[in-house]
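**Q** Here is my input; please provide its structure:
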Amino acid sequence: MTKRSTCRLAAPAPGTGVQLRAGGAPLDASVAEAAADWFTRLHGGAATEAEKKSWSQWHDAHADHARAWQHLQSITGALQGLNADGVGYRTLHAAPASASRRRLLGLFVGVGTAAGASWIVTRTPQWQQLAADYRSGAGERQRHTLPDGTELLLGTRSAVALNFARPERRVRLLQGEALFTTGHPPGELGELPFVVETAEGRIRALGTRFTVRQNSGKTQVAVFEGAVEIHPVDASPGSTPLRLDAGQVVVFERTHAHEPGAAGERELAWSQGQLWVDNQRLDDFLVELGRYRSGWLRVDPAVAGLRFSGVFPLGAEGGVANTDAVLAMLPSSLPVQVRWRSHWWVKVEAAHAGSH
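**A** Predicted coordinates:
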């Protein structure tokens, strides 16, 4: 392997607890650096036959080399080859070589397995940005057509990563919510099962239209056409998947699914540019509204428990939700006032006597 300029990774400082790992075991920094260098070179698309032969010799020279390579392959699998316009693809493949190697080297820090990589992707904003093929910002709704013809609608602050390689068409919901209308392409691609993954498990589509929302420690699924099968990731071995039919909604955790309920307009409201409120506490409402805007949004504890109902318009698809207008409507429904220091700093307080 010829020498080239690389990003040097310093040895972990004593007492910092930082440890390079791959496959669940510690890894020497020089091996991680070499693996990142080879990965960048080979996936850049310009590797010569001589370089590929040199890589093969390096890979087979030591078990640690093969372990480091497999570690990178398993973690970056969602980024490879499918969507050349995706954020993750561009971030890893279009970045300068040194920057790309730095990102790859970071994948060895504190992550020993593919499951650990999944944890990073779903819990850390930086890795959500790296892994996502499609993502939306605060207050946005974005519509995309996937390679198999599936229609994808992303809600606010949402992100997905795609992997349509055999044995399935897999979409990983990294954060937020999405509406899927599955496609049925002819040929080999159409024969692959369509699966949505979240931190809590897998949802297999059975020719359907459905929504999936990633909450903290829970996933919500609502079906509007067809059916889905739900497999919690830590369900008891041999347990039967939950079948969810059109008109049903369910919340499931890593070990089990809750009792299904009736799905209706409330579950689809976000996809139609609406925020649906049904006897909801004001503080919970503002948490949800905060997903649609940036900045500081708080509520006075004196009015946090007030309950109300309503349907609030958020704006047209392709634009940014007008949350200021929603906040301005609150005093007409509740004895509150909205105090603005700026667009980025808003507090909802009790209305002054005589102001409501």
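
**Q** drop to CA atoms for contacts and neighbour counts, all remaining ones
**A** Noted.

**Q** residues near Lys53, how many?
**A** Residues near Lys53, counting by other Cα atoms under 10 Å, number 12.

**Q** err, Thr198, not the other one
**A** So Thr198, with other Cα under 10 Å, has 26 neighbours.

**Q** Let me see the contact set for it.
**A** Neighbouring residues of Thr198 by Cα atoms under 8 Å, 6 or more residues apart in numbering: Arg172, Leu173, Leu174, Gln214, Thr219.

**Q** Go again with 6 Å.
**A** By Cα atoms under 6 Å, 6 or more residues apart in numbering, the residues touching Thr198 are Leu173.

**Q** Likewise for the one 4 residues further on?
**A** Arg202 is in contact with Val196, Ile230, His231, counting by Cα under 6 Å, 6+ apart.

**Q** Tell me the one of the residues you listed nearest Gly295?
**A** Relative to Gly295, the closest of the contacts of Arg202 is Val196; by Cα to Cα it sits at 30.9 Å.

**Q** Am I right that the closest one falls within a strand?
**A** Yes. Membership of Val196 in a strand is supported by DSSP: H, G, I helix; E, B strand; the rest coil.

**Q** Show residues contacting the longest helix anywhere in the chain.
**A** Ranked by residue count, the top helix of the chain under DSSP state H comes out as helix 29-43. With contact meaning Cα under 6 Å, 6+ apart, helix 29-43 is reached by Trp69, Arg101, Leu104.

**Q** let's see this one next to it:
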Amino acid sequence: MTERTVPIDRDIARQAAHWLMRMHAGRVPPTDQQACAHWRTAHPDHERAWQRVQQVQQKLGLLPTDLAMGTLNRERRHALKTLLVLATLLPAGYLTHQTISRQHWLADMRTGVGERGEHRLSDGSQLFLNTDSAVDLAFTAHERRIYLRHGELLIDSGTDKGPHAYRPLRVVTSQGVMQALGTRFSVARQDERALTRLAVLEGAVRIHTHTGATATLTAGQQVSFSSDAIGPHTKANEFAASWTRGQLAADGLPLSEFIAELSRYRHGWLRCDPDVAALRISGTFQLDNTDAILAALPHTLPVALEQRTRYWITLRRR
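**A** Next up, the predicted model:
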């Protein structure tokens, strides 16, 4: 076992994260600099943890040089420190943006894998977050913006109960801006394809891509769009909002698509073999118990579960 792979004690990792954040807090008094140096030399594990936490910072860019920690509120400072500690405890090879997302951890609102969130916003809108999702809010006197950083949301737009005159409500992704026209709609980031998927359940939504393409969708329509182009309008999936009720609904859905969707709600590796991928599945399933969903599949389809661990499951033909 090399020095790079020897586990770091959690308490020492917390201390290292504390000192790193202190050293990024703007003007650092000489007494703090001396105390940090003394801590580092007090034990070899301290210096090792310090080097690791600095590596995490450099790799993930958690503490930009132009950011003084004093500008962050207490909740975000706590989230950032927690992220530093967790990343420091990981083996060095796992320090990637895919493993840990700074934007996700520091978002105004977020959910973990398998979690869902419901929030009543200050303007009266109701915001739902699906599994593994994160949003930032930017409400000003002139507009209401919701930045979808990751995952999927559903918004039931309110009548703007704030003290200002009516402010447009907009949802922003990497591909464009969607403006609500008195509506209820869902937005999902499809980052692996560099697309945003919009489904309008009530009212209408106007799309502006970042390169200037525009379109307006009305209730019952959905579309996927990139930064450059807007795809064809199709009929919105009638089950688009079922996840807000804690359900995964399917009507003749190919098993491969069903498993891909289910995998979003659980940790680990979940897949099906190509020879069962085209099997069709229908029903309404409770997302709070994905293990029960998987256990029920062999009773309705000619499949068997090959389970190496709880987090590594493959569906094969029985």
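
**Q** TM-score for these two?
**A** Scored by TM-score structural alignment, normalised by the length of the second structure, the superposition of the two chains gives a TM-score of 0.70; 257 aligned residues with a Cα RMSD of 3.4 Å.

**Q** circling back to that earlier point, out of the contacts of helix 29-43 of the first structure, which is most surrounded?
**A** Result: Arg101 is most packed of those (other Cα under 10 Å), 25 neighbours.

**Q** hmm, back to that, including secondary structure and distance to Met329 of the first structure, could the contacts of helix 29-43 of the first structure go into a markdown table?
**A** What follows is those, written out as a markdown table (DSSP: H, G, I helix; E, B strand; the rest coil; distance: Cα to Cα, whole Å):
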| residue | secondary structure | distance to Met329 of the first structure |
| --- | --- | --- |
| Trp69 | helix | 56 |
| Arg101 | helix | 50 |
| Leu104 | helix | 48 |
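
**Q** Out of these, which comes closest to Glu265 of the first structure?
**A** When the contacts of helix 29-43 of the first structure are compared against Glu265 of the first structure (criterion: Cα to Cα), the nearest one is Leu104, at 43.3 Å.

**Q** Could you check how far that closest one is from Trp276 of the first structure?
**A** 42 Å (Cα to Cα, to the nearest Å).

**Q** Count the neighbours of the aligned residue in the first structure for Ser125 of the second structure for me.
**A** Under the alignment by TM-score structural alignment, Ser125 of the second structure pairs with Thr150 in the first structure. For Thr150 of the first structure, the tally of surrounding residues (other Cα under 10 Å) stands at 17.

**Q** ranges for the helices of the stretch 1-150 of the first structure?
**A** For the stretch 1-150 of the first structure, the helices defined by DSSP state H, counting those that start in this stretch cover 29-43, 49-61, 63-75, 87-93, 97-106, 114-123, 125-131.

**Q** Give the burial count for the residue mapped onto Thr40 of the first structure from the second structure, as a bare number.
**A** Under the alignment (TM-score structural alignment), Thr40 of the first structure maps onto Met69 of the second structure. Per other Cα under 10 Å, the neighbour tally for Met69 of the second structure reads 19.

**Q** mean shift between the lengthiest strand in the first structure and the second structure?
**A** Longest among the strand segments of the first structure by residue count, using DSSP state E, is strand 169-181. Superposed on the second structure, strand 169-181 of the first structure shows a mean distance to its aligned partners of 1.0 Å (mean Cα distance after the TM-score superposition for the first structure).

**Q** Tell me the counterpart residues of that strand in the second structure, please.
**A** Using TM-score structural alignment, strand 169-181 of the first structure pairs with 144-156 in the second structure.

**Q** So Gln206 of the first structure sits against Val228, correct?
**A** Not quite, residue 206 of the first structure is Leu, not Gln. Yes. The criterion here is Cα atoms under 6 Å, and Leu206 of the first structure meets it with Val228 at 5.3 Å.

**Q** more neighbours, the two?
**A** Remark: of Leu206 of the first structure and Val228, Val228 carries more neighbours, 26 against 18, as counted by other Cα under 10 Å.
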